[in-house]
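*Asks:* Any chance you could fold what I've pasted below:
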Amino acid sequence: HGIIWRSYAGDILKAYTDWSRGVSKNKVTIVYDTMHGSTTMLASAIAEGVMAEGADVRVCLLRDGRYEGTHRSDVVTEVLDSKAVIVGSPTLQDEVLPTVAGFLSYLRGLRPGRLTAKKIGCAFGSHGGMGGAVAQAEEALKAAGIEVIDGGFHVNYRPDADELARAYELGRKVAREIRTR
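*Replies:* Below is the predicted model of the structure:
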């Protein structure tokens, strides 16, 4: 099963070799979905913080049928050569959004954290009630062998200026951390 490569075979073999050895770039992949835009605001602030520290960042909005986004297979390709993954989701019925749950399930199956170069990660999100998505995402990251740092970040409803500043600082913190690994 899978794709049959007729060209760029050397590039493909190198990519698979690097993935299997856990070769990572100074890159942070931010993976998220949103319902009403709050999680998008947080993802953007985190990405700005990562860039402020000079690290590469990929922001991946998961596809959910309402609008065009990034398929989880493409997201995992970004995660495999990243030193960090940050997962964001609003809470829906005490859970991460279904698109985020599907991505996390896929990531757990691949267990990229079992490779020689440990990845770090954290979670962020928004909620209108009790929350729950951030803790669930962190548990899934741990199950994938990813070292969870920072203890999660969530806001109630839409983020205000102070919360966006905290999201920005989270991005800076993660970018500084990957420099030491």
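
*Asks:* all contacts plus neighbour counts: C-alpha atoms, from now on.
*Replies:* OK.

*Asks:* mind listing what the spatially closest residue to Met35 that is not a sequence neighbour touches?
*Replies:* Nearest non-adjacent residue to Met35, counting by C-alpha to C-alpha, 6 or more residues apart in numbering: Pro90, 6.9 Å away. For Pro90, the contacting residues are 33-35, 38-39, 96-97, 125-127, 133, by C-alpha atoms under 8 Å, 6 or more residues apart in numbering.

*Asks:* change it to 10 Å
*Replies:* Neighbouring residues of Pro90 by C-alpha atoms under 10 Å, 6 or more residues apart in numbering: 32-40, 96-97, 100, 124-128, 131-134, 154-157.

*Asks:* next one: Gly37
*Replies:* Counted by C-alpha under 10 Å, 6+ apart, Gly37 has contacts 43, 90, 126, 157-159.

*Asks:* how about a cut-off of 7 Å?
*Replies:* Residues counted as contacts of Gly37 (C-alpha atoms under 7 Å, 6 or more residues apart in numbering): none.

*Asks:* In three-state terms, how would the closest residue to His154 other than its chain neighbours be classified?
*Replies:* The shortest distance from His154 to any non-neighbouring residue, by C-alpha to C-alpha, 6+ apart, is to Gly125 (4.7 Å). Here Gly125 is recorded as strand under DSSP: H, G, I helix; E, B strand; the rest coil.

*Asks:* Gly125: neighbouring residues, count only.
*Replies:* By other C-alpha atoms under 10 Å, 31 other residues sit near Gly125.

*Asks:* this one as well, want them side by side:
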Amino acid sequence: MPNPSLRTIGREVYWLSIPDTKSKLFENIWPIPNGVNYNAYLVTDGDEYLLIDSSKRILDINELIEPIKEITDLNKIRKIAVLHTEPDHSGLMGELLKKTSSPIVYSTSKASVFMKSMFNIETKIVKDGDTISVGNRTLRVIELPWIHWPDTMFLYLDDEKILFSSDAFGAFGALEKPVFDDELDFKTYMHEAKEYFATVVATYRQMVLRALEKINGLGLSPKIIAPSHGVVLRSKIIEFTKELSSWCRLEKKRKITIIYGTMYGLTEKLAKFAREVVENRAEAAVHNAVDCDLNHVLSDIVDSAGVIFITPIYEGNVFPPIINIVELMKIKRLGEGKIAAVTVTKLWGGVAANQLSQLLRDSGFEVSTPIREYVNYPKEKDLEEYGSFLQSFIDRALGNV
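*Replies:* A predicted model of the protein is given here:
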């Protein structure tokens, strides 16, 4: 695993980049084959230092503080700001306090409760509009709860126009060294950002939109955005913000996602037929529920106009891997404003059609009717009828795109 490293991102402002290539799952749910980065920051006036966040407990405390010791004595860290108490940002806080000289720890009121409960750490509570001083420098406190926990705040360094944005503007992917947004393939990076949004932040997307509106309403024009995961933004802030706003609104592209499960190959055959129909009209994203990457699935749902679900019956019910995906969509409310089609294959009865339809409605989808149910694989005339059904579904899904 690459070592933590420092990079200057402004006048006496440092980015402490902590790459994690050891963890295979984020939140122990979401696959991160490219790892993830934890970002902490240091702000100084040349005398005292403010540390913003720490790291997940994936490394020894001495590995975390080694880069800091290259620029200052740890006793000069007089203040620490906790933007968000989730353990991927606060996991080393207790050990860090033992290495420093009783710095003041700042947090929101809700974060204060969490820090006491999780680590028995007392904090000085700050609220929206307060400031934290670092010598003659000032950081504004901007409370923005539910991005994606109820404890979150941003900080804004006035003299450098740097916004420390916690989990907003984040992305997956570990960094071998700290780089800015204009020092990598930004298009590829945005795939990681979209997957991070879909899996981690999407449930609270309305709060993200309010955060963007609040930043604008305060008249802030950050030149740099420093998130808790991913790269620091300086050249692509407008592009990133535009994409983030689109994801928050679940804006639709000419795209249909097909999610299927199969036990013996027949349902997969039907999914291939559906894909051929869709590809004549729109982009098709196809996922086998058994071995799919959940990040990719939810990311595709975000900007799809419609979703086709094709499931075999399993002991009278929906195929379990499909239930798992739909339950995650339900948590994220990713079906809002979108339409879904349900297709069931079976040899005998069951409740799969109604069961899946209700789960999808609970996820925010409008469910297209009638639901298609086929015994074994559709006969040729049934397949023609199914093709017509899919064409009508695509018409409805793409109607306003």
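
*Asks:* Next step: the contacts of Pro90 of structure 1 restricted to strands.
*Replies:* Assigned to strands by DSSP state E, the following of the contacts of Pro90 of structure 1 qualify: 32, 124-127, 154-156.

*Asks:* Aligned to the residue nearest to His154 of structure 1, what sits in structure 2?
*Replies:* Using TM-score structural alignment, the equivalent of Gly125 of structure 1 in structure 2 is Val344.

*Asks:* how much space between whichever residue in structure 1 pairs up with Lys253 of structure 2 and Phe124 of structure 1?
*Replies:* When structure 1 is aligned by TM-score structural alignment, the residue opposite Lys253 of structure 2 is Lys25. Using C-alpha to C-alpha, to the nearest Å, Lys25 of structure 1 is found at 22 Å from Phe124 of structure 1.

*Asks:* Compare those two and say which is more crowded by neighbours.
*Replies:* Using other C-alpha under 10 Å, the more surrounded residue of Lys25 of structure 1 and Phe124 is Phe124, with 27 against 16.

*Asks:* check contacts around the more buried one.
*Replies:* Taking C-alpha under 7 Å, 6+ apart, we find Phe124 of structure 1 in contact with 87-89, 134, 152-154.

*Asks:* 6 Å instead?
*Replies:* Phe124 of structure 1 sits next to 88, 134, 152-154 when contact means C-alpha atoms under 6 Å, 6 or more residues apart in numbering.

*Asks:* The counterpart of Gln93 of structure 1 in structure 2 - how many residues pack around it?
*Replies:* Under the alignment by TM-score structural alignment, Gln93 of structure 1 pairs with Glu315 in structure 2. Here the number of neighbours of Glu315 of structure 2 (other C-alpha under 10 Å) works out to 12.

*Asks:* what does Glu78 of structure 1 give?
*Replies:* 20.

*Asks:* now do Ile394 of structure 2
*Replies:* 24.

*Asks:* Now which residue in structure 1 aligns to it?
*Replies:* For Ile394 of structure 2, the aligned position in structure 1 is Ala175, judged by TM-score structural alignment.

*Asks:* which other residues reach the helix or strand containing its match?
*Replies:* Using DSSP states H and E, Ala175 of structure 1 sits in helix 161-179. By C-alpha under 6 Å, 6+ apart, the list of residues contacting helix 161-179 of structure 1 from outside reads 45-46, 49-50, 53, 55.

*Asks:* circling back to that earlier point, from Ala47 of structure 1, how far out is the match of Ile394 of structure 2?
*Replies:* The value you get for Ala175 of structure 1 to Ala47 of structure 1, if C-alpha to C-alpha is used, is 10 Å.

*Asks:* before we move on, what about Cys122 of structure 1?
*Replies:* For Cys122 of structure 1, the distance to Ala47 of structure 1 - C-alpha to C-alpha - is 13 Å.

*Asks:* cool, Pro159 of structure 1 as well?
*Replies:* Pro159 of structure 1 is 15 Å from Ala47 of structure 1, where distance means C-alpha to C-alpha.

*Asks:* When the two are compared, which one has more neighbours?
*Replies:* Ala47 (26 against 20).

*Asks:* Where in structure 1 does stretch 224-232 of structure 2 fall?
*Replies:* Using TM-score structural alignment, stretch 224-232 of structure 2 finds no match anywhere in structure 1.

*Asks:* mind listing the helices in structure 1 by residue range?
*Replies:* For structure 1, helices defined by DSSP state H occupy the ranges 9-21, 38-52, 72-80, 98-110, 133-143, 161-179.

*Asks:* I should have written the stretch 101-250 of structure 2 there, sorry.
*Replies:* 109-119, 186-196, 205-217, 237-248 (DSSP state H, counting those that start in this stretch).

*Asks:* Please enumerate residues in contact with the third one?
*Replies:* Read it as helix 205-217 of structure 2. The contact list for helix 205-217 of structure 2 (C-alpha under 6 Å, 6+ apart) reads Cys248.

*Asks:* Show me which positions of that helix end up buried.
*Replies:* Within helix 205-217 of structure 2, the residues scored as buried using 16 or more other C-alpha atoms under 10 Å are 205-209, 211-212, 215.

*Asks:* got it, and stretch 135-150 of structure 1?
*Replies:* 135-148.

*Asks:* Give the aligned range of that stretch in structure 2.
*Replies:* Under TM-score structural alignment, the match for stretch 135-150 of structure 1 is residues 354-369.
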